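Visitor: what would the 3D arrangement of this be:
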Amino acid sequence: MSLLERELKSVVMTPDNIRTRKLSLGVNIGIAVLAVLLGAVVVYGLGIGNWVLVLVVAGILYLAGLFAAASRVEGRRAARNRAWKSLIYSACVLAILPLASVVWTLISKGVERLDGDFFGTSMNNIGARDPNGGAYHAIIGTLEQVAIATLIAVPLGVLGAIYLVEYGRGRFANTVRFFVDVMTGIPSIVAGLFILAFWVLIVSPWFNDGQPRFSGFAAALALSVLMLPTIVRSTEEMLRLVPGPLREGAYALGVPQWKTILKIVVPTALPGIVTGIMLAVARAAGETAPVLLVAGGAAAINFDPFGGNQSSLALFVYQQAGDASRYAPARAWTAALTLVALVLILTIAAKMLARRNSLSR
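Guide: Sure thing, here's the model as predicted:
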């Protein structure tokens, strides 16, 4: 008789070992309450912190108490599993709390100026004691600059990623990947300085009687420099996730490589590609330094992105947050809420368009 058979015969199937004992919900809640009370006694008794430290100490005490109680009731193996599960849930809550706090702060402080005047007027001729004034000019600037930057960066980024995945081999492809990785961490002000030195000071005088000229298009160029590496890297990773048999099946049917990429590979990876593009758009929409350096900012409405100073929502928030007027903080919070809502709307719209693709369902 084998060792396994002897072990199986030695097990007696009784109700005690058929049904596993579980730690009740009441005991779990009691441990949590006791941990909070002990944490408050320790922190406030020693005078070493506030309610934040109480929660930290209570979390540690809760995990220790849960492990001890579960070990006596369920066994050490189940206790370890329960402790790690509680730790994972706690980490999830800690990750969600800052996001929820930011959203709540934006909504609670940004609704003060959610009115027609804010969305229909600019800051032109608005003094420090004037409660009116809005961000219409900044909204127009953000939409134009991000749209132009997207039109520049998305085709270049997607095509570059397709080259790296489908065609890129050897030293040149490795060099391209290296520079893309380097550009991923480039500070936004460096991109703004590059466009300032190249476009504003060298190229723009050719079209402006020898005089350098700020413009929204220059800001869009700087934003496209920031968007490009994010789009390339995210698209490259999504294309690599496409199963190889899809390509091989198309090649076996005699489909050319370019048509396989266009009709099979890209549509399959489209949801992930759209996600990467929207991350790049969100980063571009929230940049302040490039717009300040090469667009200059303006209080009046300017619909022409190729001529004259132009503002953006991010730059508007920066300017209003530093303004001495008592009406400026409300404008800054509402502009920040508008920027977040704008990015959210664009993301939802892009996701809905990507889901319409039959191969991505």
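Visitor: every contact and neighbour count from this point should use C-alpha atoms.
Guide: OK.
Visitor: any idea how far residue 100 is from residue 344?
Guide: As for residue 344, its distance to residue 100 is 15 Å (criterion: CA to CA, to the nearest Å).
Visitor: who has more neighbours out of those two?
Guide: The residue with more neighbours, out of residue 344 and residue 100, is residue 344; 14 against 11, by other CA atoms under 10 Å.
Visitor: secondary structure element for the more buried one?
Guide: Assigned by DSSP states H and E, residue 344 belongs to helix 328-355.
Visitor: in this protein, where's the longest helix?
Guide: In the chain, taking DSSP state H as the definition, the longest helix is helix 76-110.
Visitor: what residues sit buried inside that helix?
Guide: 79, 80, 82, 83, 86, 106, 107, 109, 110 (16 or more other CA atoms under 10 Å).
Visitor: quick check: closest non-adjacent residue to the fifth one.
Guide: Right, the one you point to is residue 86. In space, and not counting its chain neighbours, residue 86 is closest to residue 63: 7.4 Å by CA to CA, 6 or more residues apart in numbering.
Visitor: what packs against the helix or strand encompassing that neighbour?
Guide: Secondary structure assignment for residue 63, by DSSP H and E: helix 51-73. Helix 51-73 is packed against helix 25-46, helix 76-110, with contacts defined by 3 or more CA pairs under 8 Å, 6 or more residues apart in numbering; DSSP states H and E.
Visitor: to check against the first, give me the structure of this:
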Amino acid sequence: MSHTAIKDTRTPVDPSDGRGSLSQRSLPRWAPTGFAAAGLAIGAGVGAGAGLSSKVQWGLIAVVAFLVISYTATTVVENRRQAKDRLATSVVWVCFVLAVIPLVSLLWTTISRGIGSLDPHFLTHSMAGVIGSDPNGGVYHAVIGTLEQVGIATVIATPIGLLTAVYLVEYGKGALARAVTFFVDVMTGIPSIVAGLFILSIMLMAKIGPSGLMGAIALSILMVPVVVRSTEEMLKLVPNELREAALALGVPKWRMILKVVLPTAIGGISTGVMLAIARIAGETAPVILLVYGSQFINMDPFNGAQSSLPFYIYEQYKIGEVEAINRAWSAALLLIAFVMILNLVARGIARWKAPKTGR
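Guide: Okay, here's the model as predicted:
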């Protein structure tokens, strides 16, 4: 029997290209940091040499220099494929830094300008009898109003949003489910002033006076679609195998939802609720229309005008005096701290209620 020789037609690998070699050259781990430092140096040098006064222009030059250096050095030392990969990674990092810079600048400005007036006196006194140029006065009445209004809105909106999301994911079919989804999408884009005007029209027809409750109802209208959307997405992430396993054991569907689906998604649901609270905590228009604002302490959200932190910031900044503007920055810092504390509480609840996993 004759044997036919098989010719090897594979293209030989060029060792200089760095492909297929186990000992190919590679850049050190600190190379991206070095490229970034070189880009910053070039941006500062070119910007100063060209007489550019805008630091934004300096930054753009530094970004371009960083990308060019990263791609060129990687091409020379490693290969073109690795250079393209590093270029894509560098672009992602540049976008991340550009997104973080405004956030850091905002936090730094708020902290630096608001920490000066944030003292125990500011937190425990109201603005009753205090004029704009007076360094005294505080934010206590606004904190009480915000806590009561946001708390009532959360109590109203969270069950409605949660049950709506459960219906859409677990039961919703046909025209009714499509109609609910459509109206939730429409409500997501409703401006806060529209929700305030809607409740204001009801107040005028029913001859109801301003109160924190009316503002909370308007805030709940803004909060419901956020809770529905976030909860709906979290429920969709629960594997169907968990539902099928529970139903196969003869568990009723309502009990399966209560004991299996919701505990599995509780982390995402809590985060969505906190995001919805953060969405409404900074709203000013409904408070102006429905709560009217007040410089006195009103502990009753069901009767009489109240204030809130967003309205307090707007009110103090509108006065224009130096002391009033300082109080506005301090209230803004307090509002940011309030939202951050809510997020930390949500993470703690999510970790506590999340299903326990073991090896």
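Visitor: what residue of structure 2 takes the place of the residue nearest to residue 86 of structure 1?
Guide: Using TM-score structural alignment, the partner of residue 63 of structure 1 in structure 2 is residue 67.
Visitor: surely its match touches residue 89?
Guide: No: counting by CA atoms under 8 Å, residue 67 of structure 2 does not reach residue 89; the two are 9.9 Å apart.
Visitor: contact partners for the corresponding residue of structure 2 for residue 164 of structure 1?
Guide: Correspondence of residue 164 of structure 1 to structure 2, assessed by TM-score structural alignment: residue 168. Contacts for residue 168 of structure 2 were tallied using CA atoms under 8 Å, 6 or more residues apart in numbering; they are 177, 181, 232.
Visitor: so which of those wins on neighbours?
Guide: Within these, neighbour counts (other CA under 10 Å) peak at residue 232, which reaches 25 neighbours.
Visitor: counterpart of that residue over in structure 1?
Guide: By TM-score structural alignment, residue 232 of structure 2 lines up with residue 236 in structure 1.
Visitor: grab the nearest non-local neighbour of its match.
Guide: residue 161 (4.8 Å).
Visitor: superposed on structure 2, where does the host helix or strand of that neighbour end up, distance-wise?
Guide: Remark: residue 161 of structure 1 resides in helix 136-162, with elements defined by DSSP H and E. Here helix 136-162 of structure 1 is compared with structure 2 after superposition; its mean distance to the aligned residues, by mean CA distance after the TM-score superposition for structure 1, is 0.3 Å.
Visitor: how much space separates the spatially most central residue of structure 1 from residue 165 of structure 1?
Guide: The centroid of structure 1 falls nearest to residue 279 when counting by CA atoms, centre = their mean (5.6 Å). Look at residue 279 of structure 1 and residue 165 of structure 1: by CA to CA, they are 21 Å apart.
Visitor: all helices of the stretch 101-250 of structure 1, in order?
Guide: Secondary structure of the stretch 101-250 of structure 1 by DSSP state H, counting those that start in this stretch: the helices cover 116-120, 136-162, 170-184, 188-195, 216-240, 244-252.
Visitor: looking at the ones you listed, which one is packed in the most?
Guide: Highest mean neighbour count of those: helix 216-240, a mean of 26 (counted as mean count of other CA atoms under 10 Å).
Visitor: which strands or helices does it pack on?
Guide: Identification of packing neighbours for helix 216-240 of structure 1 by 3+ CA pairs under 8 Å, 6+ apart yields helix 136-162, helix 170-184, helix 188-195, helix 266-285, helix 289-294.
Visitor: got a list of what the residue nearest to residue 86 of structure 1 touches?
Guide: Residues counted as contacts of residue 63 of structure 1 (CA under 8 Å, 6+ apart) are 83, 86, 87.
Visitor: which helix or strand contains residue 22 of structure 1?
Guide: Assigned by DSSP H and E, residue 22 of structure 1 belongs to no helix or strand.
Visitor: which position in structure 2 pairs with it?
Guide: Checking TM-score structural alignment: residue 22 of structure 1 goes with residue 26.
Visitor: isn't that match right up against residue 75?
Guide: No: judged on CA under 8 Å, residue 26 of structure 2 makes no contact with residue 75 at a distance of 10.3 Å.
Visitor: ok so, going back, what's the longest helix of structure 1 aligned against in structure 2?
Guide: Using TM-score structural alignment, helix 76-110 of structure 1 lines up with residues 80-114 of structure 2.
Visitor: have a look at how far, on average, that stretch is from structure 1.
Guide: Relative to structure 1, stretch 80-114 of structure 2 is 1.2 Å off (mean CA distance after the TM-score superposition for structure 1).
Visitor: now do that stretch: distance to the chain's middle.
Guide: Offset of stretch 80-114 of structure 2 from its chain centre (CA atoms, centre = their mean, to the nearest Å): 17 Å.
Visitor: equivalent analysis for stretch 114-121 of structure 2, please.
Guide: With CA atoms, centre = their mean, you get 26 Å for stretch 114-121 of structure 2.
Visitor: please apply the same query to stretch 347-359 of structure 2.
Guide: Distance of stretch 347-359 of structure 2 from its chain centroid, counting by CA atoms, centre = their mean, is 22 Å.
Visitor: follow-up on the earlier one: residue contacts, the residue nearest to residue 236 of structure 1?
Guide: 232, 233, 235, 236, 239.
Visitor: how about those in CSV, adding distance to residue 355 of structure 1?
Guide: Supplementary listing: the contacts of residue 161 of structure 1 in CSV, determined by distance: CA to CA, whole Å:
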residue, distance to residue 355 of structure 1
232, 21
233, 22
235, 17
236, 20
239, 17
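Visitor: closest one of the residues you listed to residue 36 of structure 1?
Guide: When the contacts of residue 161 of structure 1 are compared for distance to residue 36 of structure 1 (CA to CA), residue 233 wins out at 45.0 Å.
Visitor: once you drop chain neighbours, what's closest to the closest one?
Guide: Distances taken as CA to CA, 6+ apart put residue 161 closest to residue 233 of structure 1, at 7.1 Å, once the chain neighbours are dropped.
Visitor: measure the one you found to residue 171 of structure 1 for me?
Guide: As judged by CA to CA, residue 161 of structure 1 and residue 171 of structure 1 stand 16 Å apart.
Visitor: re the thing from before, can you list the contacts of residue 63 of structure 1 in CSV and add distance to residue 319 of structure 1?
Guide: Output for the contacts of residue 63 of structure 1, formatted as CSV (distance: CA to CA, whole Å):
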residue, distance to residue 319 of structure 1
83, 48
86, 44
87, 42
